[in-house]
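Chemist: Below are the sequence and a predicted model; questions follow.
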Amino acid sequence: MATSHITPVAGVRPEQAPLGSPVPNVPHAISVSLPTFRDNVDYEEAAPRVVNAMVSGYPRFFVSLKVKELVAICEKKYGKPTENSFLWPSRRVAERCRHFVERYYVPTISTDDSTPTPHPPSTGAGSVRIVEFVIHAPTSELKPDGIKQVKVFATFFPKEAYSVAKQFWQHAGDIVSSRQAAFCLRWLALKAEEDSQQQQQKDEATIRMPRGNRHYAAAKPVAQQQQQGLPAVQSQDDEDKPVEEIDGMDSRDYEVYVEERYGRNLDLSFAPKAKVALRRRIAAQVAHHAGSASGWTGDKEYVTEEDVYLYPTGMSAIYNAHRIAMTLFPTRKSICFGFPYTDSLKVLQKFGPGCYFYGHGEEHDIDALEKEVLEKTLGENVKEEDKILAVFCEFPSNPLLKSSNLVRLGQLAEKYGFMIIVDETLGNFVNVRILEFADIVVSSLSKIFSGDSNVMGGSLVLNPQRRFYKGLKEAIGREYEDLMWVEDAIFMERNSRTFQTRIARIDENTEALCDYLLTHPKVKEVYYPKYVTTANYLTHKVEGAGFGGLFSVIFHSAKGSEQFFDALPFYKGPSLGTNFTLACPYTILAHYYELDWAAQFGIDRNLIRVAVGLEDKEVLFQGFNEALDAITDDE
């Protein structure tokens, strides 16, 4: 049986995964195979042939089968026929979902993912409720230092409001992971088995002692028990066997069993230490770059683990960065600078008072935002709601790999009194030094920090040297909840031990491949930090580091893009930052219902985004040449 550890073998590339199957083929994979351009279009249009084939998907877009199973149990136990629900890891998150649904849901609301129009809370009031679902540890799982119970919280709402609640799931990212759901399901199954055994023992006692005298009672043979409809009692021989020799392996999840049995993962009781290790790992990487680059000579470290916070997804880190910043200035709008990952913009638009969007993210946009927005925030009579909360940007951006001028934005932040919040997922901790220029740096740990594409996570780092640090630190002290599931933390800690060496190899592979594609006659454009807004990237590039593992490419025709993508002999699906090469027609997946809008900012409909993995260069070049050779319409 496959495990979660993926190590590309030199000279070997993976077989193409069937439509709808997990990528990679492991439990809790966070991508799904969409191997042809048409598959991606049909996925967006919800074609039955694609939807019915999917057994996996990116966790914030596709509710995993394990989570769906747990939701079904909760709805059967607590729900009404007219209701659906989503599960959340805390009551606070469930409450935020309720407020979102009550704000945006009305019976005639559209079911697409366009930005909804806010409505008074009264339109949904009384129709959304929260239920606490407690799963107690079965007797076999009780340990002195173990988990005694798991709580999840269900937000119930009218079935017609499902699409609105799904937006909260997708945008906020504070989700119940597939591992947490699987854990709860296993406990529920074990508890049901224990209850059944206890009932069986009572029934047997009644059979054995009809007159209350146990000396005259005898256990019935297994066959006789089954004939009378009673479950068979496990034999003493089976009880003496090692766990792994019993069918079902004690009902444990196979993957968890293998990881713990062979020492690759720690027991769950070590999860708190795994989280400390993660925070220290991030702090050490970020602090090294920030402190050395800024000439920091203070008595304390530039940043420590106490300024690093973990979240269940990267999107959760972004959403909570915005939410925490708003606790300081709740009426202020933000600025989204540069074309961002789709949900980042949705968070700024749908939560709070809104935002200004400068989608090109270039120098002329800085001139425009200062003239059009910032200059109006100075003066004695300026209202609080007219001031700016923060500039949000990515470094570099997705999918055009543009790098913002953080130096100049930082100067404006000092002048006009707003925060800088940067998502450095694509740049990553190893390649770029960002923290010294930002109040908050967020990252999706699901990507190259993990690499194995089998666990979700996010991080948020506060900069102690910035003017808003004290207020942010106090706010996060009140608001922060550690919602990263314990098993996810253990997998993330294990996966990330090698992130520095993996990134170095991927950087080298990607740069060589992009240099080759840039001069190929069938390629129209390559978007990569080495060629796009290069000066801005070099300003923050760590000495000796690379340009990252992600690039985008367009061809001379739509047909050429489709031919290239269909022939590319690597995994194809959503996500990035994987140890294996992964491609997708990004604009189709992220902006299918707003293609004309995206085109305004240079996002070509037929753009192909590629995350390069650890394969040998020879394997990469061979595969890409095969795809290029398949292009017959390149004009």
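Modeler: That came in fine, so what should we check first?

Chemist: Please count neighbours and contacts with C-alpha atoms only from this point.
Modeler: Noted.

Chemist: Do you have the helices of the stretch 501-635 of the chain handy? List them.
Modeler: Taking DSSP state H, counting those that start in this stretch as the criterion, the stretch 501-635 of the chain carries its helices at 534-540, 558-567, 586-591, 595-599, 617-629.

Chemist: in the fourth one, what's buried?
Modeler: Along helix 595-599, the positions that meet the burial threshold by neighbour count (16 or more other C-alpha atoms under 10 Å) are residue 598.

Chemist: May I ask which helix or strand encompasses residue 456?
Modeler: Per DSSP states H and E, residue 456 falls between elements, in no helix or strand.

Chemist: For the strand ranked longest in the chain, list every residue counted as buried.
Modeler: Ranked by residue count under DSSP state E, the longest strand found in the chain is strand 149-158. Residues 152-158 are the ones in strand 149-158 that count as buried (16+ other C-alpha under 10 Å).

Chemist: want to compare, so here's the second one:
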Amino acid sequence: MKLETLAIHGGNIVTDSEKPVIQPITLSTTFVHQPESMIYARANNPNRHALERLLAGLEKGADAAAFSSGNAAGVSVFQALEPGSHIIAPDDMYHGLKNAILSLFKGVLEATFVDMTDLEKIKQAFKPNTKLVWIETPSNPLLKITDIAAVSNLAKEKGAMVACDNTFATPVFQNPIDFGADIVMHSSTKYFGGHSDIMGGALITKEKDAFWEKVKNVQVSGGAVPSPMDCYYLCRSIKTLPYRMKGHAEHAIVLANFLSTHESVEKVYYPGLKTHPGHLIAANQMTGFGGILSFQVKGGAEEADLVISKLKYFTNATSLGGVESLIERRAASEGPDTLTPQNLIRVSVGLEHLYDLLEDLEEALH
């Protein structure tokens, strides 16, 4: 199946005798004992099984594991590592996962944060106990691009695994497994859900190996699994994912070009711009450049906040990937330890009419 067809049909497993067109929601927490049956909802559920099969197909993986949040998904990878393991991670990455590494695994795992656009710095960061290289491309919030194939080849030489956070790109625009990644991570709260009303996370593996079995054990034993209702709604939302992503990307490149020539804007971060330092790498490993962009207004935090306060169609809120446009001064959300410039604004470009969004930005920037 092509991507659009897979998105619609890949998560539909109907066992009901009445043959409904859409898979029913199975709310039962327990199941009658019989050969090869499901036993308990923490371990498995028909709706979660359907979602995981769909996600594995979309990311061209061998298996998937669904979680109750993106952080739960990412943390499960770290939990599956042996104590004392070393992780190489991006200097620009989702602050929630970075904070989890630094706080939850303090004294358990080692971590080195480097610029993932610099292969030489990555090489220098390897230690004898390096077991995992964590990639996030495009990164949050600076939209840095990591060469997945180059980093994966380097990690293989060093005997380390590669996990890639593919939340911004989605499988519509990027399949990290095709470029050598071992595990792909998603916050399914974002584009998979697509309507800012479902929380979830997911991991997809290239192979069902021994490490994956450890991850699955964390999923089942830890119990941070999504509800049947959440799984059902994610399968429903993913049916429109390919077409939503095309709309997000079409709007984002127009807004990025507009902002890049505006006198009140200092810098624009969007890999679809030819001026972006990672544009050529992105063009090689992505089929589209996504719906997230960031820009710095001239001035500081006060000037950035003023621009946001004037907007009508961009909602000042954390998160991304919904049909509505969201905007925030990212440093204000990340806290006092942030390395993000205080005047940087991150935009999740929505599916409102493009002219309304352009007009809104034009008025706010004056």
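Modeler: That came through, no problem. Bear in mind the structure is a predicted one, so any value in this text is a computation, not a measurement.

Chemist: Please work out the TM-score for the two chains.
Modeler: Once the chains are laid over each other, their TM-score by TM-score structural alignment, normalised by the length of the second structure reads 0.82; 320 aligned residues with a C-alpha RMSD of 2.2 Å.

Chemist: returning to what we had before: which residue numbers in the second structure go with the longest strand of the first structure?
Modeler: With TM-score structural alignment applied, strand 149-158 of the first structure matches no range in the second structure.

Chemist: Report all helices and strands that the next helix or strand after that strand contacts.
Modeler: Where DSSP H and E defines the elements, the next helix or strand beyond strand 149-158 of the first structure is helix 162-172. Here helix 162-172 of the first structure is seen to pack against strand 83-88, helix 91-104, helix 314-328, helix 342-350 when contacts are counted using 3 or more C-alpha pairs under 8 Å, 6 or more residues apart in numbering; DSSP states H and E.

Chemist: quick one: helix 162-172 of the first structure to strand 83-88, angle?
Modeler: 10 degrees (axes from the mean of the first three to the mean of the last three C-alpha atoms, to 10 degrees).

Chemist: ok, back up a step: can you add distance to residue 165 of the first structure and give the buried residues of strand 149-158 of the first structure back as TSV?
Modeler: TSV is the format used below for the buried residues of strand 149-158 of the first structure (distance: C-alpha to C-alpha, whole Å):
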residue	distance to residue 165 of the first structure
152	16
153	14
154	12
155	9
156	10
157	8
158	10
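
Chemist: before we move on, back to that, for residue 203 of the first structure, find the nearest of the helices of the stretch 501-635 of the first structure.
Modeler: Among the helices of the stretch 501-635 of the first structure, the nearest to residue 203 of the first structure by C-alpha to C-alpha is helix 586-591 (56.7 Å).

Chemist: That closest one packs against which elements?
Modeler: helix 37-44, helix 595-599, strand 608-611.

Chemist: what would those look like in CSV with distance to residue 394 of the first structure?
Modeler: CSV is the format used below for those (distance: least, C-alpha to C-alpha, whole Å):
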stretch, distance to residue 394 of the first structure
helix 37-44, 25
helix 595-599, 17
strand 608-611, 16
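
Chemist: ranking those by burial, who's on top?
Modeler: strand 608-611 (a mean of 24; mean count of other C-alpha atoms under 10 Å).

Chemist: Would you enumerate the residues in contact with the residue mapped onto residue 110 of the second structure from the first structure?
Modeler: Residue 110 of the second structure maps onto residue 354 in the first structure when the alignment is built from TM-score structural alignment. By C-alpha atoms under 8 Å, 6 or more residues apart in numbering, the contact list for residue 354 of the first structure reads 333-334, 348.

Chemist: Please list which of these are preserved in the second structure.
Modeler: Among the contacts of residue 354 of the first structure, the contacts conserved in the second structure (both residues aligned by TM-score structural alignment, their matches' C-alpha atoms under 8 Å) are 333-334.

Chemist: Distance check, residue 302 of the second structure against residue 329 of the second structure.
Modeler: 10 Å (C-alpha to C-alpha, to the nearest Å).

Chemist: which residues do the two both contact?
Modeler: residue 343.

Chemist: More neighbours: those two, which one.
Modeler: Per other C-alpha atoms under 10 Å, whichever of residue 302 of the second structure and residue 329 has more neighbours is residue 329, with 26 against 10.

Chemist: hang on, that one packs against residue 342?
Modeler: Yes - with contacts counted by C-alpha atoms under 8 Å, residue 329 of the second structure reaches residue 342, the gap being 7.4 Å.

Chemist: Overlap in contacts, those two.
Modeler: Common neighbours of residue 329 of the second structure and residue 342, counting by C-alpha under 8 Å, 6+ apart, are residue 301.

Chemist: Which parts of the stretch 51-200 of the second structure are strands?
Modeler: 63-67, 86-90, 110-114, 130-136, 161-165, 183-186 (DSSP state E, counting those that start in this stretch).

Chemist: residue range for the fourth one in the first structure?
Modeler: Read that as strand 130-136 of the second structure. Going by TM-score structural alignment: strand 130-136 of the second structure matches residues 388-394.

Chemist: next one: the last one
Modeler: The counterpart of strand 183-186 of the second structure in the first structure, counting by TM-score structural alignment, spans residues 440-443.

Chemist: Sweet, I'm off.
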